[in-house]
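Student: here are the coordinates; sequence isn't available:
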């Protein structure tokens, strides 16, 4: 027995596992890799939350958000107003359209660029706000899981898994009195 014990002691000795340590040189330990991945994901989500949700927005930011909401409704109302003007006073409307026809083509291109950049920037800002909300929701996942686990411990063992959660009567005196009355 002493010889086998010494051979196994060389391979697995001193509380270490030589086979395991050698294998980890060629292949990552799955459990350690999963822990590192989880820590990395939590750190990335926390970074998103900190970046996209500043503590408080000032009055200027709120005012600019209000101003940014004006162009689209104003352009829609202006188009409807032009249709209305064409029906009410066709001569007045025709005079204005002749004036627009005299605008040089490079100015139309410039207007197209300005409007495209405005709406493109607005679209990007809304997309980033959406990403912020996703990051905030994902940051709340551990808290929700903890709450669900806490509720699961309060479930009566023979209660159905779906529907209302049955609470044990010794935890709620009002519920115990109600059950006595039925």
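Tutor: Thanks, I have it. Bear in mind that the values here come from a model prediction, so they are computed numbers and not experimental data.

Student: Please count neighbours and contacts with C-alpha atoms only from this point.
Tutor: Fine.

Student: Which of the three states applies to the residue nearest the centre of the chain?
Tutor: With distances taken as Cα atoms, centre = their mean, the chain has residue 134 as the residue nearest its mean C-alpha position (0.3 Å). Three-state assignment for residue 134 (DSSP: H, G, I helix; E, B strand; the rest coil): helix.

Student: here's the one I want to compare it with:
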């Protein structure tokens, strides 16, 4: 039995798993990968927090923020303008479109990449805002449901009160009915 134990110690090491250590060289440990990913996310968040730690109030910052807001409206209004020009002066529009056909294909790929990244980042940010607003709305759903139920109860038609019995309940009413002839 001692020789078998020494042979296994030779293969697996003294208290260590030589096979696991060897595999660890060729395959990443999930635990270590998770730790590295957590460190990377923490570093990115701290960098972002440091960037927005102080409010930017300078003229340069306001100008740059204004310029960052221009591309979307310019693209939208420019596209609408192209439709208007195509209807107003089709010959002028067609000649400009012929010029666009001369743009080389790599430039179109570059333009597509720039627009995709710009609008893709915007789409992701707006998508996250939308998910947060949906979650907020869902937290208010029970309050809204109880309010709607209360409003429906208020709007429900009410049954009229039962008529007063004609016999012996109200002497003034009996006298009034007698004068009226009914």
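Tutor: Ah, there it is. Since this is a predicted model, take the numbers as computed values, not measurements.

Student: Give me the TM-score for this pair.
Tutor: Counting by TM-score structural alignment, normalised by the length of structure 1, the TM-score of this superposition works out to 0.38. Behind it: 85 aligned residues with a Cα RMSD of 3.4 Å.

Student: thinking again about what came up before, how close does the residue nearest to the centre of structure 1 get to residue 52 of structure 1?
Tutor: According to Cα to Cα, to the nearest Å, residue 134 of structure 1 and residue 52 of structure 1 sit 10 Å apart.

Student: Tell me which residues are up against the helix or strand residue 83 of structure 1 falls within.
Tutor: Residue 83 of structure 1 belongs to helix 71-88 when assigned by DSSP states H and E. Under the contact criterion Cα atoms under 8 Å, 6 or more residues apart in numbering, helix 71-88 of structure 1 has outside partners 92, 93, 94.

Student: quick one: contacts for the first one?
Tutor: Read that as residue 92 of structure 1. 85, 86.

Student: Past the longest helix seen in structure 2, which element shows up next along the chain?
Tutor: For structure 2, the longest helix by residue count, based on DSSP state H, is helix 105-139. Downstream of helix 105-139 of structure 2, the next assigned helix or strand under DSSP H and E is helix 141-155.

Student: Run the angle between the longest helix of structure 2 and helix 141-155 for me.
Tutor: Calculated by axes from the mean of the first three to the mean of the last three Cα atoms, to 10 degrees, helix 105-139 of structure 2 forms an angle of 60 degrees with helix 141-155.

Student: Strands of structure 1, residue ranges please.
Tutor: Ranges of strands in structure 1, per DSSP state E: none exist.

Student: need the helices for it, in chain order.
Tutor: 2-12, 18-26, 30-52, 59-68, 71-88, 90-101, 105-139, 141-153, 173-181.

Student: Likewise for structure 2?
Tutor: Applying DSSP H to structure 2 gives helices spanning 2-12, 18-26, 30-51, 59-68, 71-88, 90-100, 105-139, 141-155, 171-180.

Student: so can I have JSON lines of those helices showing mean neighbour count?
Tutor: Shown next, in JSON lines, are these (neighbours: other Cα atoms under 10 Å):
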{"stretch": "helix 2-12", "mean neighbour count": "11"}
{"stretch": "helix 18-26", "mean neighbour count": "11"}
{"stretch": "helix 30-51", "mean neighbour count": "11"}
{"stretch": "helix 59-68", "mean neighbour count": "10"}
{"stretch": "helix 71-88", "mean neighbour count": "12"}
{"stretch": "helix 90-100", "mean neighbour count": "11"}
{"stretch": "helix 105-139", "mean neighbour count": "12"}
{"stretch": "helix 141-155", "mean neighbour count": "11"}
{"stretch": "helix 171-180", "mean neighbour count": "10"}
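
Student: Among the contacts of helix 71-88 of structure 1, which one sits closest to residue 24 of structure 1?
Tutor: Among the contacts of helix 71-88 of structure 1, residue 93 lies closest to residue 24 of structure 1 (Cα to Cα), at 80.3 Å.

Student: With residue 81 of structure 1 as the reference, measure out to the closest one.
Tutor: 11 Å.

Student: Who has more neighbours out of these two?
Tutor: Per other Cα atoms under 10 Å, whichever of residue 93 of structure 1 and residue 81 has more neighbours is residue 93, with 16 against 12.

Student: Next, the contact list for that one, please.
Tutor: Neighbouring residues of residue 93 of structure 1 by Cα under 8 Å, 6+ apart: 82, 85, 86.

Student: For those residues, give me a markdown table that also has neighbour count.
Tutor: Supplementary listing: the contacts of residue 93 of structure 1 in a markdown table, determined by neighbours: other Cα under 10 Å:
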| residue | neighbour count |
| --- | --- |
| 82 | 15 |
| 85 | 15 |
| 86 | 14 |
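
Student: No further queries at this time; thank you.
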